[in-house]
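Asks: Sequence plus the predicted model coming up.
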Amino acid sequence: MKALTWHGKHDIRCESVPDPEIEDGRDVIIKVTACAICGSDLHLFDGVMPDMHSGDVMGHETMGEVVEVGKDTKTLKVGDRVVVPFTISCGECFFCQRGFFSGCERSNPEPSRSKVTKLWGNSPAGLFGYSHLLGGYSGGQAEHLRVPYADVGPIKVPEGLTDEQVLFLSDIFPTGYMAAEFCNIQPGDTIAIWGCGPVGLMAIKSAFMLGAERVIAVDTVPERLAMANQSGALTLDFRDEDIYDKIMDLTGGRGADACIDAVGTEADASASWDSRLDRIKVATFMGTDRPHVLRQAIHCCRNFGTVSIVGVYGGLLDKIPMGSAINRGLTFKMAQTPVQRYLPNLMERIQTGQIDPSFIITHRGTLEDGPELYKKFRDKKDGCVKVVLKP
């Protein structure tokens, strides 16, 4: 089959790889009908995430049609149309039973589990197409995908919904919704969101769905700011304004009720002096991540507010203002999204017309177009906000 494969920093190729096969009775094979390039994939593209191997199949936002079913799979049958969560979860362990599917104790096998435990202190769930720290599973930017624990993860798509309406249930819609849910939004609240990429845009929509009165969205890419504005947010360009001063002005000096970091490790190095210093530290191997946005979110949050973190970080963060957070009573909430926990609610919101997640799609292509679209997405060229590929 054809698939998009990783061969090093900035080297993604469309090439032929072996077809996946059933390896366990709880597996299914799906024929991929739509997949997407995620902002998290760009961390692999940029060489930020360790333990990628040449030839690894990329992608974790995937849906399609079930074409083969393992003997122990109870909930799916051949012909079912499904969306596949990026988190791989057994459904039976301590964490899955409590709804914390992204903390699954079984889906990240050895030796990946031991390696990531040394790095992070314990292992989260395995993920599709996201390095050999997290299972080494083949991803879904391919013609076919093997889905482990298939009676737990994939959700069936109701009749009448298009691929593009439901594809983002695989990751970015639940992630943006979780980011807003973490904020414990109350009537009249102001939510500030850094990053108007796909997750940030979903967080804006979700914050309003959950009752926010006002959303302030921070970015610098015109197309992203325009989408944020169309979604109801008041937008700030961090290159034109002092974000802290502006948020304080907009909130009467109090700060936002909650702040969402939807950027993560690769914050724009031109944003401020500390972001430029972060970039230098990473380039000289004195640091692993660039947490400028997180610092700013902490300072811009009101006393006893919440900082919600869904942007991806991979290692150690430098100069985080914990004194500010502790002395002002901030709450931090963060997670790799336990997607399965959110799927029934969010599918219902799509069915009832509360949201059509396809609004973020700007570019479409085939797997053969994938390498060039990775570059276009990374460089934010041609108004590229979200890419959908159809094998």
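Replies: Okay, I see it. Residues are numbered from 1 along each chain as shown.

Asks: switch to C-alpha atoms for all contacts and neighbour counts from now on
Replies: Fine.

Asks: ok, how many other residues are close to Glu68?
Replies: A count of neighbours around Glu68, defined by other C-alpha atoms under 10 Å, yields 18.

Asks: next up, a second structure to put side by side with the first:
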Amino acid sequence: MVSVLKESEGAKMKGLVLVEKGRVEMGDNLPEPKCGPYDAIIKPHIVAPCTSDTHIIENPHAVPGCLGKAIGHETCGYVVEVGSEVKDFKIGDRVAVGAAINNFRTKEAQAGYARAHNMTVYGKAENWQQGAFAEKYFVFDADMNLAKIPESITWEQAVMLTDMASTSFEGIRNANIRFGDSVAVIGIGAIGLMAVAAAALAGAGRIYAIGSRQLCFDIAKEYGATDFISYRDGDIVQQVVTANDGPVDSAIVCGGKDSSTINQGLFMTKKNGTVINLASFMGEEAKPLAYYGFLMDKTFKSVLVDVNREILERLLTLVELGRFSPEKLVTHRLEGIESTEEALHMMNGANRDCIKPVVYYGPIG
């Protein structure tokens, strides 16, 4: 095939490009982003690969337009350019950027739903800008989508808020957890661990952490999990129902090999309970969620990351006050933009000791 990394006019920066299904390549001739009057350009200082990135690499059809562009959506960095109408940010500010950059100048936003069709995520934008794994990153509507990082917050704390915490906290918010509720978190990778932390902060009682790695069980305990269920010990539905003396109030689906995990969440949840799906199952055909009877009298929601300036500032406040420590997710640190592909490989299951790697595009620390 003809390389999508061929020379193009105005190409001035490096970025990790999705060349074709299953293959990324470091390109050095990507066009630098252009800043509009309400926008900003940041220089990423730290990035964090996500399992969603690995899913996109294997299933690029899931995000039309991503081929030929830098991918990535978790980053924090320094502002290097602002538009003439940006009021609250200036060059040099240290900022966090949400994994989904929303367009608040839409009817959807006015109706209370900011994630419009031209939302930027995974490197896809209304004007086809590059993703976060590049030397510069475009941020639409900067005053609404950026958040200043307080001096007391580390880079690693901040970058874990841009997707991992914001996704999980949104899932827990949608679960409408009452104090003392029982909650099962299925899959305790980075998203699941943040869901455990969010459930504990929301007042949940028994929190079942379901996984297989001891490293993740240990961190889940620090975040507030009370019970630990291993896939290796048999059917997780039966284990949860037995331990809880009946179905749980809510199940949060944060992982699994395929969407049958959603069925498990439904089966372990009581009538009038809630099942929240935070996992992505991009590589399979649609499947029935569960037997019809198990959906009756239950609420099911599949939740996409909801993040903006206000949400990021709330999360930063929680970290600043010591309510939770998102940096515990970080298990590996790499340096240099050229290390991004190695970090992606870690997120693809190549390293069982990896929960979340970060790559510093600037000095580590």
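Replies: Now that the structure is in, tell me what you want to look at. Since we're looking at a predicted model, the values are computed, not measured.

Asks: Mind checking the TM-score on these two?
Replies: For this chain pair, the superposition-based TM-score is 0.87 by TM-score structural alignment, normalised by the length of structure 2; 344 aligned residues with a C-alpha RMSD of 2.1 Å.

Asks: what range in structure 2 does stretch 172-187 of structure 1 sit on?
Replies: With TM-score structural alignment applied, stretch 172-187 of structure 1 matches the range 164-179 in structure 2.

Asks: Which residues does that stretch contact?
Replies: Applying C-alpha atoms under 8 Å, 6 or more residues apart in numbering, the set of residues contacting stretch 164-179 of structure 2 from outside is 190-192, 194-195, 198-199, 202-205, 250, 252, 274-278, 301, 303-307, 311-312, 315, 326.

Asks: The residues you listed in strands, which ones?
Replies: Under the assignment DSSP state E, the contacts of stretch 164-179 of structure 2 contribute 250, 252, 274-277, 301 to strands.

Asks: If we only consider these, which is nearest to Asp218 of structure 2?
Replies: Nearest to Asp218 of structure 2 out of those is Ile252 (C-alpha to C-alpha; 18.9 Å).

Asks: Map Cys96 of structure 1 across to structure 2 for me.
Replies: Aligned partner of Cys96 of structure 1 by TM-score structural alignment: Ala109.

Asks: so its match is in which element?
Replies: helix 107-110 (DSSP states H and E).

Asks: so how much does that helix differ from structure 1 once superposed?
Replies: Taken against structure 1, helix 107-110 of structure 2 registers an average deviation of 2.7 Å after superposition, with mean C-alpha distance after the TM-score superposition for structure 1.

Asks: Could you identify the helix or strand that succeeds that helix?
Replies: strand 137-139.

Asks: How far does the following helix or strand past that following strand sit from its chain's centre?
Replies: For strand 137-139 of structure 2, the following helix or strand on the C-terminal side (DSSP H and E) is helix 142-145. The chain centroid and the centroid of helix 142-145 of structure 2 are separated by 19 Å under C-alpha atoms, centre = their mean, to the nearest Å.

Asks: quick one: helix 142-145 of structure 2 aligns where in structure 1?
Replies: Taking TM-score structural alignment as the measure, structure 1 aligns residues 150-153 with helix 142-145 of structure 2.

Asks: Tell me which residues are up against the matching stretch.
Replies: Outside stretch 150-153 of structure 1, the residues that touch it by C-alpha under 8 Å, 6+ apart are 26-28, 73-76, 84-85, 87-91, 340.

Asks: Quick one: buried ones out of the residues you listed?
Replies: The neighbour-count test (16 or more other C-alpha atoms under 10 Å) marks 26-28, 73, 76, 84-85, 87-91, 340 as buried among these.

Asks: which ones are touching Ile207 of structure 2?
Replies: Counted by C-alpha under 8 Å, 6+ apart, Ile207 of structure 2 has contacts 182-185, 196, 199-200, 224-227.

Asks: hang on, I meant Tyr231 of structure 2
Replies: By C-alpha under 8 Å, 6+ apart, the residues touching Tyr231 of structure 2 are 210-212.

Asks: By neighbours, which of these wins?
Replies: The most crowded member of the contacts of Tyr231 of structure 2 is Ile210, carrying 28 neighbours; neighbours defined as other C-alpha under 10 Å.

Asks: Is that residue in contact with Val183, as I believe?
Replies: No. Judged on C-alpha atoms under 8 Å, Ile210 of structure 2 makes no contact with Val183 at a distance of 10.7 Å.
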